[in-house]
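Student: Next come a sequence and a model predicted from it.
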Amino acid sequence: MQTLSWIDWIVLLATLLTIVAYGTWKTRGRKTAQDYIKGGNTSKWWTIGLSVMATQASAITFLSTTGQAYTDGMGFVQFYFGLPIAMIIICLVFIPIYHRLKVYTAYEFLENRFDLKTRSLTATLFLIQRGLAAGITIFAPAIILSVVLGWPIVYLNIAIGILVIIYTVSGGTKAVMVTQKQQMFVIFSGMLAALFIILDLIPDEVSFTNALDLAGASGRMEILDFSFDLENRYTVWSGLIGGTFLALSYFGTDQSQVQRYLSGKSMKEMQMGLIFNGLLKVPMQFFILLVGVMVFVFYQFNQAPLNFIDTSIESVLASEYSEEYQNLQKQHHTLFNEKKALSLQLSKNQNNKLKHDLFILDSIEKTQRLESKYLIKRAIDTIYAQNFDRLKSELLAITNKNSNTYKEKEAALNTLYREAAKDTKTNDRDYMFITFILKYLPKGLIGLLLAVILSAAMSSTASEINALATITSIDLYGRNLKEEKDEKHMVKVTKLFTLLWGMIAITIACFANLAENLIQLVNIIGSIFYGNVLGIFLLAFFFKFIKANAVFIAALITQAIVITGWWLDWMPYLWLNLFGCLLVILIAFIIQIAQKNNDEVGTE
């Protein structure tokens, strides 16, 4: 557990409270649905562009993307290659339609084109996937503060969620966008400062060019992969094709993004805002990945732990595998000394033999880290087994005393059993950057970097619960009312739904886990739903002969097949976006043609 200095506390709290207070004050008194949901249609293009970027750049971006780069290198940037293409298509196709129809949500258009049930189904798919994602964006910064303060993650989930709810309920879309400009300024400033400090911490004899060369020798600078191997998640082709379809669905049909540019002063402002995002997003992600790679280079000269989660190490050292783990730590220390000497030598002498040797040592280190995780998992299993035997004996004793309370006690003990080692985790990539920040960065900058990550979490979560509330109030509640309600009523209802979705997001965060990697988890959740939703919109835009019933049935079938495909791991998750999109279009075609043939037969 780390402790913050008073300077870091001042920087952190002053930054966050200023953003919350400013957003609440600046957007107070929004009384009409136009003001509350669409921000009064007053946003300029740079506000739209920064808000779109801030919505996507959650705390997960800075925690997981840097961890991804540290472990696997720069190849993840290929994930974003399709984004500029998607921005152009959305500007040419989606925005003119939304602007002409003056919609509050993307799904209003679907009812105009198809019917109410198709609109409601698509809105519901959005609510499911975005509700899950909102919980994860709260969970990510809670990890940070749990490391810093040693507080339970559940309490931190609640605290972060409440901070976001305060200004989002107060000011609606305008509050989200006003605060996001300040948050993006904090984010850019903090990450630039972090990069310069990291470079300063690397030995003087190692230049920036040398650092890049060291990263390349360890396989961290392999940016482009032109292979068609479906086993590789991130290639040029998965980024250009799967990434384009994912970005089309996310920016074109996901209300958390659509609501950002629907607040634009004009169609031109909306389009310029998205183009601004398209031009800046890939360089921004490249920069964040580069920060992660530079942390990797730093650890070539400063020994990294086998596992970045202190509680995991404590658990294994307290188990019967303690001696085995300590031996592994000694091997890790010996390997570090070899790598450090070779890295210094390589920085002075460009030599292919040295690069090869460093690559081999890096592969050995990866193996050691995997072995470390394996030992930790074995320790966890041992803890579970020991607790199970103890709890089983307790359960038997209680059962003998009073059989009537058997089920109640069984449930309580099973809960205790599941809780036995839940705080011990083996996936530590998402802890890498925060551990580095707390251990090596100077006072004041630690507070700023924590403010960066928490600001990103707040901006993304605020956009999500704002969009979830809008969809619930407009597409489900408002559309199904038997009598029309006035503006004041709809604003009040939207605020209540904002509060409700904020509470739901907090609840989901409390049950979240690290899975494999947070940045991948969020994109996996999106990919399961986005392809299907995008296909529905493309059918609405371009295939006028396909009717509502065919689309509705096709969407249900497609979603079931995509979930099955993800569960059975048919393909890398990015390709699910293309697969779902094409599948719903194909099935809708088949159903519509079959229905047309049946109608023709029936009239003969």
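Tutor: The structure has been received and is ready for your questions.

Student: CA atoms for contacts and neighbours, from now on please.
Tutor: Noted.

Student: burial measure for residue 400, as a count.
Tutor: Residues within reach of residue 400, counting by other Cα atoms under 10 Å, total 11.

Student: Just give me how far the helix or strand hosting it sits from the chain centre.
Tutor: Assessed by DSSP states H and E, residue 400 sits inside helix 352-401. Chain-centre distance of helix 352-401: 27 Å, with Cα atoms, centre = their mean, to the nearest Å.

Student: For residue 72, give its distance to residue 210.
Tutor: Separation of residue 72 from residue 210 (Cα to Cα, to the nearest Å): 19 Å.

Student: Could you do residue 598 as well?
Tutor: 70 Å.

Student: For those two, work out which one has more neighbours and name it.
Tutor: residue 210 (19 against 11).

Student: ok, now which ones touch the residue lying closest to the more buried one once chain neighbours are set aside?
Tutor: Once flanking residues are discounted, residue 210 sits nearest to residue 347: 5.2 Å by Cα to Cα, 6 or more residues apart in numbering. Residues in contact with residue 347 (Cα atoms under 8 Å, 6 or more residues apart in numbering) are 205-207, 210-211, 213-214.

Student: Counting neighbours, which of the residues you listed comes out on top?
Tutor: residue 214 (28 neighbours).

Student: let's bring in a second model and compare:
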Amino acid sequence: MSNIDVIIFFGYLIGITIFGSSFYRRNKTSSAFTTGSNSIPGWVIGMSIFATFVSSISYLALPGQAFMSNWNAFVFSLSIPFAIIVAVKFFVPHYRKINSPSAYTYLEDRFGSWARIYVSTCYLLTQLMRIGIILYLLALAIHAVFGWSIAAIIIVTGITVIIYSVLGGIQAVVWTDAIQGIILIAGALFCTGYILFDLPGGPGQLFAVASSENKFSLGSFNLNMVESTFWVVFIYGIFINLQNYGIDQNYVQRYVAARSEKEAKRSALYGGLLYIPVSMLFLFIGTALFVFYNSAAAGLPAELMEAAQSDRVFPYFIVQELPVGITGLLIASIFAAGMSTISTSLNSSATVFLTDYYERYFKKSATEKESMSFLYIATFSIGLTGIGIGLSLMNVTSALDAWWKLSSIFSGGMLGVFLLGIFTNAGSSTGAVLGVLSGIVVIAWLSLTKLFQLEETLVYQIHSYMTIVLGTTAIFLVGFLISLLNKSSESKKSENVT
């Protein structure tokens, strides 16, 4: 990059870091650190929800996915409205009524402490993978710009975000998210316009070439579960997005942090729906890049044409093709957006450790000083673990594909426990336990079959995206049926006694 781009890049990051750190004075209590003392404006919460969802995973991996294949990933976005409707109608009022910084307090009241521990553990594993994936994607972007070691970038970035998260708390997270969301959308729009009018044949060339190559395809509509067909991705999206907007600590903290239930509902609705057109924009950029580099507009290094390098194409375009000044701003915004998303995971995970473990089992009468000290230690520990995971993901084929597969496995069907508790009256502790055990068996069976490549088994013919679907379904159905049987048995015993 030019010196101007470098100055803009570091100036922007320093400014965002200072802005986020300025909230340190407002984080003197654990309540302020985790929920902002329930005083954050609704529009900020909404933009924060959007920015948390989009992150660097979407900004880099979605264009890479569209460049490498087609728009199959957009089917995931099409499932979002179904999840948001359920979240706004049922989950947001539920959490506002409980008024706990942890999303998992309810499960202990409903089924016992084991349910709270199980689901919170699944959540923490998922967030660790998320942190690692985003650190890796950020390193790709910076490596494309400066040529620095990807491993070194992951380590330095991780440590920087840890410090930023400790100083800023949830208020710094949501306010910086709001800023990043606006800048990311503006940057994506600029890139789209630049590519369209820089093609030798103009916008018409893009649509002609992309259509002939079937780049706008949403995937096959076959009813098999072997490949990432339209229906596999759509069903997967419904379950993952129900989990995101319904039980994910990242979102639940924002619902609780809003000033009122009305603002919380509006934030969930607008923050989620905004992702749909923006994800379409990112995929369009990927398709446009495919046409751009397969025309006479510009050349692309041969190694970036490989599937394993697809996530690096957009950063390469930003550095090589965009005007001076814009390059630095876009790279900085991608980097800072990733920082905000990581800080969200760090803050929410530390909150879970505090409320679901430390204050519940180790220090029930902890002082504010002790709680704040624990939050700092938890944030550092989670961040360091995330750095280690990021280093281990350096050779994945597609970051988006890896994230979807890993989140499907580590989520552990946790959605099933919530659905059993909230939407049925028959759910009992015994039924929930047996349901979870059956879900774990299903998830382990599917995962291990893929891991050891047991092609001769029937399970091997099921796409890995379906892991969360089948695991959640097993938990809900088994838990519900066992609870009904127990209830029926207890009723018969009561009649016999009478």
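Tutor: That came through, no problem. Just so you know, these numbers come straight off a predicted model, no measurement behind them.

Student: about what we covered before: make CSV out of the contacts of residue 347 of the first structure and add distance to residue 336 of the first structure and secondary structure.
Tutor: CSV is the format used below for those (distance: Cα to Cα, whole Å; DSSP: H, G, I helix; E, B strand; the rest coil):
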residue, distance to residue 336 of the first structure, secondary structure
205, 18, coil
206, 17, coil
207, 20, coil
210, 18, helix
211, 17, helix
213, 18, helix
214, 14, helix
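
Student: In TSV: the residues you listed, plus distance to residue 585 of the first structure.
Tutor: Formatted as TSV, the contacts of residue 347 of the first structure follow (distance: Cα to Cα, whole Å):
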residue	distance to residue 585 of the first structure
205	58
206	55
207	53
210	51
211	48
213	47
214	48
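
Student: What is the equivalent residue in the first structure for residue 189 of the second structure?
Tutor: By TM-score structural alignment, residue 189 of the second structure lines up with residue 192 in the first structure.

Student: next one: residue 257 of the second structure
Tutor: Under TM-score structural alignment, residue 257 of the second structure pairs with residue 263 in the first structure.

Student: how far away is that match from residue 480 of the first structure?
Tutor: Residue 263 of the first structure is 25 Å from residue 480 of the first structure, where distance means Cα to Cα.

Student: and what of residue 86 of the first structure?
Tutor: Note on residue 86 of the first structure: its distance to residue 480 of the first structure, by Cα to Cα, is 33 Å.

Student: Next: residue 187 of the first structure.
Tutor: Separation of residue 187 of the first structure from residue 480 of the first structure (Cα to Cα): 41 Å.

Student: more neighbours, these two?
Tutor: residue 187 (24 against 13).

Student: Surely that one touches residue 452?
Tutor: Yes. With contact defined as Cα atoms under 8 Å, residue 187 of the first structure counts as touching residue 452 (4.7 Å).

Student: quick one on the thing from earlier: what range in the second structure matches the helix or strand that comes right after the helix holding residue 400 of the first structure?
Tutor: Downstream of helix 352-401 of the first structure, the first helix or strand assigned by DSSP H and E is helix 406-419. Helix 406-419 of the first structure lines up with nothing in the second structure when matched by TM-score structural alignment.

Student: Could you give me the buried positions within helix 406-419 of the first structure?
Tutor: By 16 or more other Cα atoms under 10 Å, the buried positions in helix 406-419 of the first structure come out as 406, 409-410, 413, 417.
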